[in-house]
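Chemist: Structure for the following, please:
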Amino acid sequence: MSTSVLGLARASHPEPTAAVTVVAGLLAWGVGHRPAGIAAVLLTVLASQLAVGWSNDLIDADRDATVGRTDKPLVSGGLRRPTLARAAVTAVVATPLIALTTGGAAALCVTLALVSALLYNWPLKSTPVSVLPYAISFGALPAFVVLALPGAPAPPVWLVAAAACLGAGAHFANVLPDLADDARTGVRGLPHRLGPAGSRAAAAGLLLAATVALVVGPPGPPSWVGLSAVAAAVLVPALGWYAGRAAAGSGGRPVAAFRAVMVVALIDVALLVANGRVS
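Modeler: Next up is the predicted model:
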């Protein structure tokens, strides 16, 4: 495998790219897509995630160099900017083209999600509305998956709202470990303005809202599994916050709160897939 291919793989933000793509595929299966439909959803979401990840590394290259992010291939020399720029443009163009195979409404929805995510990369990341692209893009994801299903009804409001809250909560949680590096390079999004404590509270509150929407939104009474998930969404962040304060007090790195909200996010993703059926 060539150095450029390896560099592109590393610059794609492989973990979140794989996670979002797999969740989209599982949701497509959950709402009743046939194999061809699942494949179209997977390819569309993969292209959009590659576009977002590659453009992010391209835009942030100077910032990453300033803080010594040698894990970034543009910083370490494992990838050239023109190569990454061409790859990003290709992925941006490919996303709506692939989505069109599932229908015009679905293609419009996923294009909205892509444009929103690209606007986060620049210029909204350093503004007080930095959370909005996360809410819009994540909310549009299940809407795209549902609209791509032939003959499916409109996406349920509770499903879109839950995904939007999940995305917004993930924004606050995702920024927590990088607050110091971001401060050095002038990034001043909403989490940075709220500070660590405010961001932890926002992440926990938004993820709790997503959990509640996923539990009470579908028809019928909430299951005991759903009610247990709501309890976990309350208790896990509280325990993580306590452990994080203890670690900070002893000189350690307070990552427990970040891990706690990630646990709740995983619970929400499982509920999202389990409760996604619309027909």
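
Chemist: From now on I want contacts and neighbour counts done on CA atoms only, so please keep to that.
Modeler: OK.

Chemist: which residues does Ala168 contact?
Modeler: Counting by CA atoms under 8 Å, 6 or more residues apart in numbering, Ala168 touches 131-132, 134-135, 203, 206.

Chemist: and what of Ala65?
Modeler: Val75.

Chemist: May I see the buried residues of the strand or helix carrying it?
Modeler: Take DSSP states H and E as the rule and Ala65 turns out to sit in helix 61-66. Neighbour-count burial for helix 61-66 flags 61, 63-64 (criterion: 16 or more other CA atoms under 10 Å).

Chemist: For stretch 24-35, give me every contacting residue.
Modeler: 37-39, 41-42, 45, 141-142, 145-146, 149, 272-279.

Chemist: And that stretch, how far out from the chain middle?
Modeler: Offset of stretch 24-35 from its chain centre (CA atoms, centre = their mean, to the nearest Å): 18 Å.

Chemist: Which positions within it qualify as buried?
Modeler: 24-33.

Chemist: Ok, stretch 93-112 next?
Modeler: For stretch 93-112, the buried set under the neighbour-count rule, 16+ other CA under 10 Å, comprises 94-96, 98-100, 102, 106-112.

Chemist: Next up, identify which helix or strand the residue positioned nearest the centre of the chain is on.
Modeler: By CA atoms, centre = their mean, the mean C-alpha position of the chain lies nearest to Gly167, the distance being 5.5 Å. Secondary structure from DSSP H and E places Gly167 in helix 157-175.

Chemist: tell me which residues of that helix are tucked away?
Modeler: 158-175.

Chemist: and the helix or strand following it, what other elements does it pack with?
Modeler: Using DSSP H and E, the helix or strand that follows helix 157-175 in sequence is helix 179-184. Counting by 3 or more CA pairs under 8 Å, 6 or more residues apart in numbering; DSSP states H and E, the packing neighbours recorded for helix 179-184 are helix 190-216.

Chemist: just checking, next helix/strand downstream of the helix it packs on?
Modeler: helix 224-249.

Chemist: Show me how far that next one is from its chain's centre.
Modeler: With CA atoms, centre = their mean, you get 21 Å for helix 224-249.

Chemist: ditto for stretch 15-25
Modeler: For stretch 15-25, the distance to the chain centre is 9 Å (CA atoms, centre = their mean).

Chemist: Okay, buried residues for that stretch please.
Modeler: 17-18, 20-25.

Chemist: So which of these is the closest to Val75?
Modeler: Nearest to Val75 among the buried residues of stretch 15-25, counting by CA to CA, is Thr17 at 20.4 Å.

Chemist: so after the helix or strand harbouring Leu74, what's the next helix or strand?
Modeler: Using DSSP H and E, Leu74 maps to helix 73-76. Next along the chain after helix 73-76, taking DSSP H and E as the criterion, comes helix 81-99.

Chemist: Here is a second sequence; please produce its structure as well for comparison:
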Amino acid sequence: MDAVDGAGAATTVVRWPGRAAGLALACHPGPVVAVTALACALGVGAGLSPARLALVGLAVLTGQLSVGWCNDAYDARRDARAGRRGKPVADGVVTVRAVWGAAAVAAVLCVPLSLACGFVAGTVHLAAVAAAWLYNLRLKATVLSWVPYAAGFAALPCLVTLSLPDAPWPRWWTVAAGALLGCAAHLGDTLPDIGADRAAGVRGLPHRLGATGTRLLLPVPLVAATAVLVLGPPGPVGVAGAGALVLAGAAALTGPVLGGPWRKAALAGAVAVAAADVALLLVRGTALS
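Modeler: Below is the predicted model:
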């Protein structure tokens, strides 16, 4: 609903359903659900028992919740100064203290849940969660902003396979593809807010590249992930793999060719390649070394 301020300009008023809903939305539910679902899907493909699959899912869920709440709590003051609507903490629906408290509780729960998956598996996952917290608190505004994303996505297949009874490591292409997908996720997640973030003083890698540079770079790690998943496993490249490579190559050309008349073309192509990469990861990424 729009309201008119004293100068006659229309401003957007966000109506929140309640504090509980505001707290839930402050955790960044989209990424939380997506990453947790990906970990569970990898776990099913790896043959985890139902009990171990539940542990992996809960470990990832609590870790992602802690990261999401930490992000909104830490950025609350900057979001308020920038006038960003739709942020529960910045809008005053929930207090910064409440969100920090939720982040702390989720982080504490994540520790025993992760270690219950196995000491090595839990240590790898907790290191990834710690890297994500470090991103929120420091690395987001540096040229190393991509590192926590790469580490977090690379850790998912490690957590899954190391949770198996004999604790094997996943094959190298699974980890490499996860890291590349993490880099792409960072570029794609940051792209819509580059202007506002730069105005607020955030100088991560995408902000240094600018919107155009980030848009053109976005398909590169996705194409690389496709190549790793298709060419990494031994044996001939099948029809599905060849098709994925063609799709990835076509999407990589979308930005330079259509970036002028249709600025969302590169992002749309990247989403298509990311979907294909995730499908390949689920099919091939659960193989063990």
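
Chemist: picking that back up, equivalent range in the second structure for the helix holding Gly167 of the first structure?
Modeler: Residues 172-190 of the second structure are where helix 157-175 of the first structure lands when matched by TM-score structural alignment.

Chemist: What is the mean deviation of that stretch from its aligned residues in the first structure?
Modeler: Here the mean offset of stretch 172-190 of the second structure against the first structure after fitting is 0.9 Å, by mean CA distance after the TM-score superposition for the first structure.

Chemist: Give the aligned equivalent of Ala37 of the second structure in the first structure.
Modeler: Structural alignment (TM-score structural alignment) places Ala37 of the second structure against Val22 in the first structure.

Chemist: Same question for Val143 of the second structure.
Modeler: Aligned partner of Val143 of the second structure by TM-score structural alignment: Pro128.

Chemist: what does Ala103 of the second structure give?
Modeler: So, by TM-score structural alignment, Ala103 of the second structure is matched to Ala88.

Chemist: Can you tell me the SS state at the closest residue to that match other than its chain neighbours?
Modeler: Closest residue in space to Ala88 of the first structure, ignoring its immediate chain neighbours: Ala51 at 4.9 Å, by CA to CA, 6 or more residues apart in numbering. Following DSSP: H, G, I helix; E, B strand; the rest coil, we place Ala51 of the first structure in the helix state.

Chemist: Enumerate every residue touching Ala51 of the first structure.
Modeler: 12, 87-92.

Chemist: same deal with Val255 of the first structure?
Modeler: 177, 244.

Chemist: What separation do you get for the counterpart of it in the second structure and Ala240 of the second structure?
Modeler: Using TM-score structural alignment, the partner of Val255 of the first structure in the second structure is Lys264. Noted for Lys264 of the second structure: a distance of 27 Å to Ala240 of the second structure, by CA to CA, to the nearest Å.

Chemist: One more: Ala227 of the second structure?
Modeler: 12 Å.

Chemist: out of those two, which sits in the busier spot?
Modeler: Ala227 (20 against 12; other CA atoms under 10 Å).

Chemist: Now that one. Nearest residue, chain neighbours left out?
Modeler: Leaving aside its chain neighbours, Ala227 of the second structure sits nearest to Leu245 (6.6 Å; criterion: CA to CA, 6+ apart).

Chemist: And Ala265 of the second structure, how close does it get to Leu191 of the second structure?
Modeler: Distance of Ala265 of the second structure to Leu191 of the second structure, computed by CA to CA: 13 Å.

Chemist: what do you get for Ala51 of the second structure?
Modeler: For Ala51 of the second structure, the distance to Leu191 of the second structure - CA to CA - is 38 Å.

Chemist: between those two, which one's more packed in?
Modeler: Taking neighbours as other CA under 10 Å, Ala51 of the second structure and Leu191 compare with Leu191 leading, 21 against 10.

Chemist: and the nearest residue to the more buried one once chain neighbours are set aside, what is it in contact with?
Modeler: Excluding its sequence neighbours, the residue lying closest to Leu191 of the second structure (CA to CA, 6+ apart) is Ala211, at 6.3 Å. For Ala211 of the second structure, the contacting residues are 191, 194-195, by CA under 8 Å, 6+ apart.

Chemist: Ala211 of the second structure corresponds to which position in the first structure?
Modeler: Matched to the first structure by TM-score structural alignment, Ala211 of the second structure sits across from Pro196.

Chemist: In stretch 193-202 of the first structure, which residues are buried?
Modeler: For stretch 193-202 of the first structure, burial by neighbour count (16+ other CA under 10 Å) applies to 194, 196, 199-202.

Chemist: Okay, and Tyr135 of the second structure sits in which element?
Modeler: Per DSSP H and E: helix 119-137 holds Tyr135 of the second structure.

Chemist: and the helix or strand following that helix, how far from the first structure on average?
Modeler: Beyond helix 119-137 of the second structure on the C-terminal side, the first helix or strand identified by DSSP H and E is helix 147-162. Superposed on the first structure, helix 147-162 of the second structure shows a mean distance of 1.0 Å to its aligned residues (mean CA distance after the TM-score superposition for the first structure).

Chemist: Run the chain-centre distance for helix 147-162 of the second structure.
Modeler: For helix 147-162 of the second structure, the distance to the chain centre is 11 Å (CA atoms, centre = their mean).

Chemist: What are the buried residues along it?
Modeler: For helix 147-162 of the second structure, a neighbour-count test (16+ other CA under 10 Å) marks 147-162 as buried.

Chemist: What of stretch 247-261 of the second structure?
Modeler: For stretch 247-261 of the second structure, by 16+ other CA under 10 Å, it's 247-249, 251-255, 259.

Chemist: Alignment lookup: Asp75 of the second structure to the first structure.
Modeler: Aligned partner of Asp75 of the second structure by TM-score structural alignment: Asp60.

Chemist: Tell me which residues touch that match, please.
Modeler: Under the criterion of CA under 8 Å, 6+ apart, Asp60 of the first structure has no neighbours.

Chemist: if we go to 10 Å?
Modeler: Listed by CA atoms under 10 Å, 6 or more residues apart in numbering, the contact set of Asp60 of the first structure reads 54, 66, 72, 74, 121-122.

Chemist: Next up, the contacts around Thr95 of the second structure.
Modeler: By CA under 10 Å, 6+ apart, the neighbours of Thr95 of the second structure are 19, 22-23, 73, 76, 88-89, 101.

Chemist: ugh, wrong one, I meant Thr3 of the first structure
Modeler: 9, 73, 77-79.

Chemist: top of these by neighbour count?
Modeler: Pro73 (23 neighbours).

Chemist: That residue reaches His13, doesn't it?
Modeler: No: in this structure Pro73 of the first structure lies outside contact range of His13 using CA atoms under 10 Å: 11.0 Å.
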